[in-house]
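Trainee: Build me a structure from this.
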Amino acid sequence: MDTASSLVWYPCALNKLPYAEPTNMSIFDPGLSSSAKVLGCTNPKCGWLANPNVNDRCQGCQTNKNNCNQPCPPYFYMNGYASSIGVFFSESLRFTNKAVMNDFVIGCSNTTSIWPAGVSGFGRGPGSLPAQMGIKKFSYCLVSHAFDDKAKSSELVLHTGPNTDENDITLQYTPFHRITEASFSVLNEYYYLSLEKISVGGVDVNVPSKYLVPESNGNGGLVVDSSSMLTYMDKAVYDMVSQQFEMLKNPEYARAPADMEDEWGLKPCFIVPSKNPMDFPELTLHFEGGAEMEISMMEYFSYSDDQDLACMSLVTSDSGDAGNAVGPSIVFGNYQQQDLYLEFDLENERLGFRDQTC
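Mentor: You can find the predicted model right below:
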């Protein structure tokens, strides 16, 4: 599940295409489905995920006639270090309650750099699973990464019934922000949130508002991304937050040598004697509307018993942004979403959250 993209795709067997890669993973074979059919380039749904201009995506066809047999152009999907190439199909979904949804658009990936079981895009685009199914609300709670090697799943709930604007008293809410003049189309798929401030150990970090509040072009603000592991911050924000940690940390914790930080790929890192429990100031995100999310110490610091080393589990780009970064300033990753119940209320345009053991 990926809240930062809007393509639903699966590893696929397409024998007529030359790029299919061998894998032991179960794959979708459209040739075995009586309802699967290649999506045509003149189909309006092709414009959801390809070029929205029908004349551009169906070059060589007379799009005003019904004799164009060109398929929807292939897609190229990237997510971090993973990439996938494939074609669009229209398929029927059959649910356990025997309900059937026809003409659901899926990506049939015949080439990927990494072979996951597939990705269900839950972003804000029209091709996402929630948009195609007409879902008004979805929620999930990610189990701790401590269970990564165990057969333990996180819970995802799709709310298909009537929605209300009533508040769940157990949740804190903050509104989503729509991007109206996105500098890149992908920014339209993100769930943007606005921050009032960031605090460390109860002390406000002096982060300029241009990083906290999303602009109409999609620059600034925070987006929730279930597929990114660690939370990313623009270098300017990251530097201010990490400096605040260093000032407020336990004075007994010495900064780790640079070679140890390089080995971990995280910084700052500190030497924390194993005989004592970790003691770091809390990190709090203060959202628009007064909602406050306190990130527990175990979710923003990683600890190694072998080395008595604790490293801040936030990342940035070493290249810096010089105040000219494009896109969100903070990408809230799944490591910081552990044991956090998140409710995406699409009808009321808001995110609800609470601490919860998942």
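Trainee: For the rest of this, base every contact and every neighbour count on C-alpha atoms.
Mentor: OK.
Trainee: For E189, the count of nearby residues, please.
Mentor: 21 (other C-alpha atoms under 10 Å).
Trainee: Helices of the stretch 1-150 of the chain, start to end?
Mentor: 46-49, 54-57, 129-133 (DSSP state H, counting those that start in this stretch).
Trainee: another one to check against the first:
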Amino acid sequence: MASFAPIFAILLFLLVSLSDAQSSFRPKALLLRVEKDASTLQYVTKINQRTPLVPVSLVVHLGGQFLWVDCDQNYVSSSYRPVRCRSAQCSLARSTGCGDCVNGPRPGCNNNTCGATPDNPFTRTATGGELAQDVFSIESTDGSNPGRVATVPNYIFTCAPTFLLEGLARGATGLAGLGRARVGMPLQLAAAFSFPRKFAVCLSTSGIIIFGDGPYSLLPGVEPSFRYTPLFINPVSTASAYSLGDPSDEYFIRINSIRINDKPLSINTTLLTIDSKGNGGTKISTVNPYTTLETSIYRAFTSLFTQEAAARNISRVPAVAPFDVCFSARNVFSTRVGPSVPYIDLVLQGQNAVWTITGSNSMVYVNNDNVLCLGFLDGGSNPRTSIVIGGYQLEDNFFQFDLAASRLGFTGTLFGSRTTCSNFNFTSNA
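Mentor: Sure, this is the predicted structure:
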């Protein structure tokens, strides 16, 4: 764990000019609407950027270093400014390179500019890009409703070439990076508007991301109640490309043990901690559609789950790709928290920090709902990270990432509170 106070002070100094532009309007928090792309299972949001403002569709990357967009195709803006070499913004982005461009000047191609390395985590591809600043516009919120639009005149982002879009949801022209990096969206926006270094994520077929503190409210007037567990910093970057000595900007937690129907899983617990080379541990990711487990953990997990399912007279059936473990839905009842299957407990570090995964987040209906598959995948025998908690397991759970305190707040499934992440009130304004 680490304090972000020095980083925040630097950001606040760099963005102090924003106070004049925003003096008449200080939003309490900021809001992104999120939709799940049915084809790729990616989570997609939209911002407005440039002068004049243009809607920009972005894939959400929870651990991404920064916001990057394709500047090769149709990037037109009178307010675009490249970040110059050896500038404070360049240092803030941890850039070690400067460059010139023979085909400019244009957005993404200018002389004496600061270099950055945008990456596509879905294809594990990274390339060189130009660090830049431009107008950035986003809705505000009081935690219950959308409000007035807030504007950042000099938001720092990275220009990337068009080929980096490969594998992204149709229509997306970049990534929204929500990682710990100093130029990631959470720290930049907190500095620009002087609100707490926190952000909340609530994903579903449609969901929300809120930058800033709560209270948060979902219809019908449900405010999430959090349990907390520490966030850990992996000392070695997990990006597709990085400089030696860079820590990871992704979000890691510590699982101490796993239980199925209160029965503990027998696993090699050394896999649950991050070693000095950055291997092991557990991270939370919107890149992986389903949770992946290191092979020995996966085998123990699926063996015990299948055993507990059989005790409930739930019959195993042939696998349906990409899943290995599937069951007949015939003897599985529906409950408020999903199919009635064995509960999975992730016992996290912290007092009462148990994340219970019910059928709503463990089982996936396939084959016209006649078959239920366990939504966990084999991550291989020697993965970089032992457990990667994927998007499906995050859905309709409310999470708060507190960067100042380096802790994660989590609720468990919202279905138990008779609400979902789709129940944010977009029909009226704050």
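Trainee: quick one: TM-score?
Mentor: Overlay of the two chains. TM-score (TM-score structural alignment, normalised by the length of structure 1): 0.75; 310 aligned residues with a C-alpha RMSD of 3.1 Å.
Trainee: still on that earlier bit, would JSON lines of the helices of the stretch 1-150 of structure 1 with distance to E294 of structure 1 and mean neighbour count be doable?
Mentor: Below are the helices of the stretch 1-150 of structure 1 laid out as JSON lines (distance: least, C-alpha to C-alpha, whole Å; neighbours: other C-alpha atoms under 10 Å):
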{"stretch": "helix 46-49", "distance to E294 of structure 1": "36", "mean neighbour count": "19"}
{"stretch": "helix 54-57", "distance to E294 of structure 1": "46", "mean neighbour count": "16"}
{"stretch": "helix 129-133", "distance to E294 of structure 1": "28", "mean neighbour count": "18"}
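Trainee: In TSV, list those along with distance to Q307 of structure 1.
Mentor: As requested, these are arranged in TSV below (distance: least, C-alpha to C-alpha, whole Å):
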stretch	distance to Q307 of structure 1
helix 46-49	47
helix 54-57	55
helix 129-133	44
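Trainee: burial count for P230 of structure 2?
Mentor: 20.
Trainee: Please give me every residue in contact with the residue nearest the centre of structure 2.
Mentor: Among the residues of structure 2, the one closest to the centroid is L62, at 2.0 Å (C-alpha atoms, centre = their mean). By C-alpha atoms under 8 Å, 6 or more residues apart in numbering, the contact set of L62 of structure 2 is A176, G177, L178, G179, E250, Y251, I284, S285, T286, V287.
Trainee: so which of these hold up in structure 1?
Mentor: Contacts conserved in structure 1 for the contacts of L62 of structure 2, using both residues aligned by TM-score structural alignment, their matches' C-alpha atoms under 8 Å: G177, L178, G179, E250, Y251, I284, S285, T286, V287.
Trainee: Quick check: the farthest pair among the residues you listed?
Mentor: G177 and I284 (13.7 Å; C-alpha to C-alpha).
Trainee: Of the two, which one has the most company?
Mentor: A direct count of neighbours by other C-alpha under 10 Å for G177 of structure 2 and I284 places G177 higher, at 25 against 20.
Trainee: And the more buried one? What does it align with in structure 1?
Mentor: Aligned counterpart of G177 of structure 2 in structure 1: G121 (TM-score structural alignment).
Trainee: In space, what's closest to its match - neighbours in sequence excluded?
Mentor: Closest residue to G121 of structure 1 in three dimensions, ignoring its sequence neighbours and counting by C-alpha to C-alpha, 6 or more residues apart in numbering: S6, at 4.2 Å.
Trainee: could you list every residue that touches the aligned residue in structure 2 for that neighbour?
Mentor: Aligned counterpart of S6 of structure 1 in structure 2: Q65 (TM-score structural alignment). For Q65 of structure 2, the contact set (C-alpha under 8 Å, 6+ apart) comprises G177, L178, G179, R180, A181, V183, G184, D249.
Trainee: let's go with 7 Å and repeat that
Mentor: Taking C-alpha atoms under 7 Å, 6 or more residues apart in numbering, we find Q65 of structure 2 in contact with G177, L178, G179, R180, A181, G184, D249.
Trainee: Next: K210 of structure 1.
Mentor: Residues in contact with K210 of structure 1 (C-alpha under 7 Å, 6+ apart) are G220.
Trainee: That one matches what in structure 2?
Mentor: Matched across to structure 2, K210 of structure 1 falls on T270, judged by TM-score structural alignment.
Trainee: correct me, but the match of G177 of structure 2 touches Y10?
Mentor: No. With contact defined as C-alpha atoms under 7 Å, G121 of structure 1 does not reach Y10; the gap is 11.1 Å.
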